[in-house]
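Colleague: model this:
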Amino acid sequence: MTTALTAPPSAPALPAPMPAPAVAVRVVPGPGADRVRALAERAGLLPTPGEHTSARTLTVTVVVAADPDRALRGVGAPGPLLLVCDTVGRAGRLRALRAGAVVVGAAELTEDTLSTAVDRAVHPHPSIPYPELTRLLTTGPHPGEPLSATGTPALTARQTSVLLLMAEGYGNADIALLLSCSEHTVKNVIYEIMARLQARNRAHAVAHAVRHGLV
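Modeller: Okay, here's the model as predicted:
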């Protein structure tokens, strides 16, 4: 008795992956815009003359201004936003982050930093990048200093850092890894935050902090 051997059915072909969208940079005209445009051109971030952007092209709008507040004023362009500012303070950096914009200081702008900033604008990080978080905390308030007219208690730098990462959706283990401390320490800090803000849970603590300008 002979058994006929048949070839196993071939697996269906997988669809070809979609090509990554092209990236184009549009620098809003204004003081300092020519320097940024020249850097973008040398970095290969500007479309070549006569080139038309397709529907799959992501356009990053670059605004050059004295500070993030002025840069954000009147910006109505949809899509990724990059702010190049002469002065970037803690409050301005927070406002830029809340607006979904990437901000970089004009003094530190090079072809490389511009390319990195454009990449961050096109591919937003799932959290505030750690160097950015560090900058936000270095000028943070001292414990006990009131932050608003409502008399909301101030948070320490460590409490603020944990709260910022909580607001970005991180769990205790990830927060501990980012802040180079133990998970037990993170839990204790969260208990301190909730007691200080009289919050019922993590979500309530984050909502309270956002409402009163703590993060």
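
Colleague: for the rest of this, base every contact and every neighbour count on C-alpha atoms.
Modeller: Will do.

Colleague: what's stretch 178-193 in contact with?
Modeller: Here stretch 178-193 makes contact (CA atoms under 8 Å, 6 or more residues apart in numbering) with 130, 155, 158-159, 162-163, 172-173, 175-176, 199, 202, 205.

Colleague: and Val206, how close does it get to Leu164?
Modeller: Relative to Leu164, Val206 is positioned 8 Å away (CA to CA, to the nearest Å).

Colleague: weed out the non-buried ones from the contacts of stretch 178-193.
Modeller: Among these, those classed as buried by 16 or more other CA atoms under 10 Å are Leu155, Gln159, Val162, Leu163, Asn172, Ile175, Ala176, Ala199, Arg202, Ala205.

Colleague: got those as a markdown table, with secondary structure columns?
Modeller: Formatted as a markdown table, these follow (DSSP: H, G, I helix; E, B strand; the rest coil):
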| residue | secondary structure |
| --- | --- |
| Leu155 | coil |
| Gln159 | helix |
| Val162 | helix |
| Leu163 | helix |
| Asn172 | helix |
| Ile175 | helix |
| Ala176 | helix |
| Ala199 | coil |
| Arg202 | helix |
| Ala205 | helix |
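
Colleague: in this protein, which spans are helices?
Modeller: 33-42, 68-72, 90-98, 111-122, 130-138, 157-167, 172-179, 183-197, 202-211 (DSSP state H).

Colleague: now render the ones you listed as TSV, adding distance to Val84.
Modeller: Formatted as TSV, those follow (distance: least, CA to CA, whole Å):
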stretch	distance to Val84
helix 33-42	8
helix 68-72	8
helix 90-98	11
helix 111-122	9
helix 130-138	15
helix 157-167	24
helix 172-179	27
helix 183-197	34
helix 202-211	25
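
Colleague: quick one: which of those helices is nearest Thr150?
Modeller: Thr150 sits nearest to helix 202-211 of all these, at 10.8 Å, using CA to CA.

Colleague: let's see this one next, to set against the first:
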Amino acid sequence: MTATLTAPAPSFATATARTAAAPQVRVRARDAAARELVEAKLIIAGLRLAGSAAPSSQDVLVAVGETVESAIDACRPTLPGSGERLLVVADVLSRHGALQALRAGARAMLLAAEATPERLAAAVHSAHRGEGRLSHLVLARLVDGPPEPAAPERRPGAPALTNRQLEVLHLMADGHGNEAIARTLRCSRHTVKNVIYELMGQLQVRNRAHAVALAVRTGLI
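Modeller: Got it, this is the predicted structure:
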């Protein structure tokens, strides 16, 4: 299968050029064609490929594979010692794979089918800034399906949350909005908003997806 890549629209190229401190990007994949396609999209997006330079903690490592597991295996020798920010791009994404990626330190995940140059660039910059970025499709895979056999063990250094904050966090992970959370917990939407504001501040996250991702990585949920 071949893909035709065209030059980006001027508006997108201009926006990319104005992005400060653009990270260098490394792409790892067992399939050379998949790696080259992602590299081409990154170049179209105006991002720099790191080449043979030594890895830096400011670089973003893009792991590409048919599954999340194979993507992570493709860059396994460099993890976690390189210090690079990890972005996973996979053709197929299961709940188990999403959890494995988060536990491997992935800052962002994309399905290959939705990995346009624009979305790849946005995910790379989010990973570079240390933010979590999960698309709606990825988040759906993460919270869908039966729970794992054993509850995750809370890791040392994980933020301490109140029982109410944990209840809200679990409901957020299940995809519920504020109104549904308020009905479930029999409280007002204003209370729910306050709890979410407090827990996001305590977790030091920027959005709901980032909160869920961090909670999974640290064993809070």
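
Colleague: overlay the chains and give the TM-score.
Modeller: The TM-score (TM-score structural alignment, normalised by the length of structure 1) is 0.53; 152 aligned residues with a CA RMSD of 4.4 Å.

Colleague: returning to that earlier point: now, which of the contacts of stretch 178-193 of structure 1 sits nearest Arg70 of structure 1?
Modeller: Nearest member of the contacts of stretch 178-193 of structure 1 to Arg70 of structure 1, counting by CA to CA, is Tyr130, at 25.2 Å.

Colleague: in stretch 12-22 of structure 2, what counts as buried?
Modeller: By 16+ other CA under 10 Å, the buried positions in stretch 12-22 of structure 2 come out as Thr16, Ala22.

Colleague: most distant residue from the centre of structure 2?
Modeller: Distance from the C-alpha centroid of structure 2 peaks at Arg186, with 31.8 Å (CA atoms, centre = their mean).

Colleague: and the gap between that one and Gly130 of structure 2?
Modeller: According to CA to CA, Arg186 of structure 2 and Gly130 of structure 2 sit 35 Å apart.

Colleague: in structure 2, which residue is most central in space?
Modeller: Ala108 (1.8 Å).

Colleague: these two touch, right, it and Leu134?
Modeller: Yes - counting by CA atoms under 8 Å, Ala108 of structure 2 does reach Leu134; the two are 5.8 Å apart.

Colleague: mutual contacts of the two, please.
Modeller: In contact with both Ala108 of structure 2 and Leu134: no residue, using CA under 8 Å, 6+ apart.

Colleague: hmm, back to that, nearest to Ala149 of structure 1, of the helices of structure 1?
Modeller: Ala149 of structure 1 lies closest, by CA to CA, to one member of the helices of structure 1: helix 202-211, at 12.4 Å.

Colleague: neighbouring contacts of the closest one?
Modeller: Applying CA under 8 Å, 6+ apart, the contact partners of helix 202-211 of structure 1 are Leu163, Met166, Ala167, Ile190, Ile193, Met194, Leu197, Gln198, Ala199, Val215.

Colleague: contacting residues for the third one?
Modeller: In this case it means Ala167 of structure 1. For Ala167 of structure 1, the contact set (CA under 8 Å, 6+ apart) comprises Val206.

Colleague: burial count for Leu197 of structure 1?
Modeller: When neighbours are defined as other CA atoms under 10 Å, Leu197 of structure 1 has 18 of them.

Colleague: wait, Gly32 of structure 1
Modeller: Neighbours around Gly32 of structure 1, by other CA under 10 Å: 17.

Colleague: does it touch Val63 like I think?
Modeller: No - under the criterion of CA under 8 Å, Gly32 of structure 1 makes no contact with Val63, lying 9.5 Å away.

Colleague: what lines up with Ala98 of structure 2 in structure 1?
Modeller: Under the alignment defined by TM-score structural alignment, Ala98 of structure 2 corresponds to Arg93 in structure 1.

Colleague: how near is its match to Asp34 of structure 1?
Modeller: Look at Arg93 of structure 1 and Asp34 of structure 1: by CA to CA, they are 23 Å apart.

Colleague: more crowded one of the two?
Modeller: Arg93 (24 against 14).

Colleague: my guess is that one meets Asp67, correct?
Modeller: No - counting by CA under 8 Å, Arg93 of structure 1 does not reach Asp67; the two are 9.2 Å apart.

Colleague: packing partners of the strand ranked longest in structure 1?
Modeller: Using DSSP state E, we find that the single longest strand of structure 1 is strand 58-65. Contact partners of strand 58-65 of structure 1 among helices and strands, from 3 or more CA pairs under 8 Å, 6 or more residues apart in numbering; DSSP states H and E: strand 23-27, helix 68-72, strand 81-85, helix 111-122.
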